[in-house]
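J.: Okay, here's the prediction I keep looking at, along with the sequence it came from:
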Amino acid sequence: MKHVLLCLTLFIGVFSWSQKTAKISVEMRNPYPDQDKAYLIFNGKVGEKVKQKVVDSCDIKNGLFSFEVEVDELSEFIVNTGDEYFAVYMQKGDDITTKVNTKMFDETLSFTGTGAERNNMNMTVYLISERYSLLIQSAIANCYDHPEDTTNVFKAVNAYDSLFAAYIDDELQFYPELEAAWKNKVAQQKNASKYYLGSIEETAKLRALEKNSIGKEFKNFSGINLNGDRISLKDFYGKPIILDFWATWCGPCKAEFPGLRELEEKYGEKINIVSVGVWCKEDDWRKMAIKEEFKLNIYLTKEESEGLQSEYMLNSIPRYVMLDKTGKVININAVRPSLGLEDLIKKHYL
């Protein structure tokens, strides 16, 4: 009798534990050669703030691995294999099997077992969201060539956002437990659209400014050189001028330095290529300017650069400006050295 009671107790204990946990098993076809470790990341209960905590890890053997985690309410987890990752929503009692082909990861991801239905639907929502994003980006990319005509693209983007929101509202009738997660996805989509549309408006303004600035004298500015002397833009009149606005923390700026040095070596006798440090500390600018060995340097404080920001939309760097020998504008937004600045030099200066 004691043995019966002991077995019954053990059975109840194991059964109770299994009811408190969720399990996910993953089968990957064509795993990457270096794909040998998987991680389970807890993102938080649905509707709560994302926490991003690694709760388990395991070895991947022949594309197979699994996790079992204690969970109460429906929660979001991220399964990360290093090269790829996916979200899965699990609650106690779930036992999910996931199959995927790494050659087409998102498109082949599928779920079976207890808890699978909500995750298959969530994957469908994710793929539709990705498709809407691509449509929006495509519409916006086409608009960059003609930013003055933004009416149609604004209508298209707003239509895409409305369709996606309506689709989510419809599906929530069947998956109300995912309302917080999906509503957040709708909000993210709208914020992305707002960003892209704002980018188009800025591009339209900059294109108009580029056109209207041609032939006009560029606003004079002054700062200090490496000797600490005050100098101004007008000190470089007499030769054509290229201004390179950069900062010490700007990776893309520094990536263009080698190309700019080559242009200085080839055309420095005929053109004043002026390195203009902005939006950084003077000591940091001085160290980097000395290291890079540019011949002509100016440093502008935040206050000294504000007038250029407002007048020429100098809101991002690197930025290249081409002027003639009297300081009149040829191009206030020239391409980078890596994208063909030398071609513009040959066209306008040689």
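T.: Great, that's in hand.

J.: contacts, neighbours, all on C-alpha from now
T.: Fine.

J.: Quick one: list the elements packing against the helix or strand containing A38.
T.: Element membership for A38 (DSSP states H and E) is strand 37-45. Judged by 3 or more C-alpha pairs under 8 Å, 6 or more residues apart in numbering; DSSP states H and E, strand 37-45 is in contact with strand 53-59, strand 75-80.

J.: Return the most buried member of the ones you listed.
T.: strand 75-80 (a mean of 20; mean count of other C-alpha atoms under 10 Å).

J.: Show me what secondary structure element comes after it.
T.: In N-to-C order, the element after strand 75-80 by DSSP H and E is strand 85-90.

J.: buried residues in that following strand?
T.: Neighbour-count burial for strand 85-90 flags 87-90 (criterion: 16 or more other C-alpha atoms under 10 Å).

J.: same question, stretch 307-323
T.: In stretch 307-323, counting by 16+ other C-alpha under 10 Å, buried: 308, 312-314, 317-323.

J.: Sort out for me which of the residues you listed are in strands.
T.: Using DSSP state E, 319-323 are the members of those that sit in strands.

J.: who's in contact with K99?
T.: For K99, the contacting residues are 26-29, 108-111, by C-alpha atoms under 8 Å, 6 or more residues apart in numbering.

J.: what about versus this one:
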Amino acid sequence: MRAGSPSPSFNAPDINGKMVSLESLKGKYVYIDVWATWCGPCRGELPHMLRLEEQYAGKDIHFVSLSCDSNKTTWEQRIKKGDMKGIQLCIGPNSDFMAKYLIKGIPRFILLDREGKIIKANAPRPSNPNITKLFDELLKK
């Protein structure tokens, strides 16, 4: 997946059952977190993601978490704890989105432009200070 290429799409229900697609998010940057409830490193990034979401609240960025959990009930229970923000979707472990990005390990972070094109197919994690520099540069445009 090269920078400037259109991103593969996704279409999945959020915690309330509302379908969300990549196309519905166009117009803002999209920072995607591919994760799972059973993944220790994924859970380790959650506090950093929350800080990012708070720091960039009201800015031109959608924060989207795509869970690859196979047990949707476990995912729902985790989301209902209420300590996660952003757009929470469950795409399951065998999604086309993950296959097209060749995702073999998680967490994986992806950054897309306002048109759904890839900026970074392997973006910095929320715990990496370079992500705020990248966001700040993009938001100046």
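T.: Structure received. Small disclaimer: the values here were computed from a predicted structure and weren't measured.

J.: okay if I get the helices and strands packed on strand 37-45 of the first structure as a markdown table plus distance to G215 of the first structure?
T.: Putting these into a markdown table (distance: least, C-alpha to C-alpha, whole Å) gives the following:
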| stretch | distance to G215 of the first structure |
| --- | --- |
| strand 53-59 | 57 |
| strand 75-80 | 56 |
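
J.: among the ones you listed, which is nearest G44 of the first structure?
T.: Across those, the minimum distance to G44 of the first structure, taken as C-alpha to C-alpha, is reached by strand 75-80, at 5.7 Å.

J.: That closest one aligns to what range in the second structure?
T.: Using TM-score structural alignment, strand 75-80 of the first structure corresponds to no residues of the second structure.

J.: can you give me the helices for the first structure?
T.: Counting by DSSP state H, the first structure has these helices, from start to end: 2-20, 105-108, 116-144, 151-171, 179-213, 251-255, 257-267, 282-292, 302-312, 341-348.

J.: can you pull the buried residues of the first one?
T.: Residues of helix 2-20 of the first structure classed as buried by neighbour count (16+ other C-alpha under 10 Å): 18-20.

J.: Out of these, flag the one nearest to K287 of the first structure.
T.: Closest to K287 of the first structure, out of all of those and judged by C-alpha to C-alpha, is K20, at 59.5 Å.

J.: Do I have it right that that closest one meets E70?
T.: Yes - shown here, K20 of the first structure and E70 form a contact pair, counting by C-alpha atoms under 8 Å, at 5.7 Å.

J.: Mind telling me what W35 of the second structure corresponds to in the first structure?
T.: W35 of the second structure maps onto W246 in the first structure, by TM-score structural alignment.

J.: Report the buried residues of the strand holding A38 of the first structure.
T.: So, applying 16+ other C-alpha under 10 Å, buried residues of strand 37-45 of the first structure: 38-45.

J.: Greatest separation within the residues you listed: which pair is it?
T.: A38 and K45 (21.3 Å).

J.: hmm, back to that, of the contacts of K99 of the first structure, which belong to strands?
T.: Going by DSSP E, the strands hold 26-29, 110-111 from these.

J.: what's near enough to touch the residue nearest the centre of the second structure?
T.: The centre of the second structure sits closest to I32, judged by C-alpha atoms, centre = their mean, with a distance of 1.9 Å. When contacts are counted by C-alpha under 8 Å, 6+ apart, I32 of the second structure touches 63-66, 108-111.
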